[in-house]
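Peer 1: A predicted structure for the sequence below; I have some questions about it.
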Amino acid sequence: NGVPVNVEAVGLVRIGSSEEAVQTAVQRFLTSDLNELQRQINEILAGSLRGITATMTVEDLNSNRDTLARSVVEEAGGDLARI
């Protein structure tokens, strides 16, 4: 509707439990700056949240928070798995 909204969110990211996911995470954490990883994760989650909220009405944002959360997980999941 073109109505500006301010959305506050808290994201929790965890490493998958598969052996491959753990090995990938260990390699990434050993070779990367943790602040840079945190910045990348924040950008991915914020971008996904912005994209999804842009498609929803204010009423949907308020009444369908579980749907919003699931959509962010689906949207960001692939990008997060690559880092």
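Peer 2: Happy to help now that I have it. Just so you know, these numbers come straight off a predicted model, no measurement behind them. Numbering: from 1, shown residues only.
Peer 1: rest of the way, CA atoms for contacts and neighbours
Peer 2: OK.
Peer 1: for burial, what's the neighbour tally of residue 67?
Peer 2: Taking other Cα atoms under 10 Å as the neighbour definition, residue 67 ends up with a count of 12.
Peer 1: what's in contact with the helix or strand encompassing it?
Peer 2: Using DSSP states H and E, residue 67 falls within helix 65-82. Contacts with helix 65-82, where a contact means Cα atoms under 8 Å, 6 or more residues apart in numbering, come from 41, 44, 45, 48, 49, 52, 53, 61.
Peer 1: this is the other structure I want to compare:
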Amino acid sequence: MIIDRFIRYENFEEDILELKRSVSNLKGLYDTFRNIKAKSGIRSNASYDLETIYCNHPELKNKIRSLHNFEITNFGYPAL
């Protein structure tokens, strides 16, 4: 792996601020990104009911586990 640091969506502010502390020429980086609302309003909250989605599509759980094993294992995400 060649990546020095991961910035996780759920820790976005903390991770960006930590990156800024270690790389001085990134001043203002968090301010640049903090108001961006990518895909805001695209999906309703109902579309995120993962329990229902996995119950209706059990093969999906195995596919996600297979495709994203690295993230699940290395970032402490709960197993599906």
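Peer 2: That came through, no problem. These numbers come from a predicted model, not from an experiment.
Peer 1: can you pull the TM-score for these?
Peer 2: After superposition, the two chains reach a TM-score (TM-score structural alignment, normalised by the length of the second structure) of 0.26; 42 aligned residues with a Cα RMSD of 4.4 Å.
Peer 1: before we move on, back to that, just the ones of the contacts of helix 65-82 of the first structure in helices?
Peer 2: 41, 44, 45, 48, 49, 52, 53, 61 (DSSP state H).
Peer 1: tell me how far the closest residue to the second one other than its chain neighbours lies from residue 36 of the first structure.
Peer 2: Distance criterion Cα to Cα, 6 or more residues apart in numbering; nearest residue to residue 44 of the first structure, sequence neighbours excluded, is residue 76 at 6.2 Å. Residue 76 of the first structure sits 17 Å away from residue 36 of the first structure, going by Cα to Cα, to the nearest Å.
Peer 1: so between those two, which is more surrounded?
Peer 2: For residue 76 of the first structure versus residue 36, the count of surrounding residues by other Cα under 10 Å is larger for residue 76: 18 against 10.
Peer 1: returning to that earlier point: of the ones in helices among the contacts of helix 65-82 of the first structure, just say which sits nearest to residue 30 of the first structure.
Peer 2: Each of these was scored against residue 30 of the first structure by Cα to Cα, and residue 41 proved nearest at 16.6 Å.
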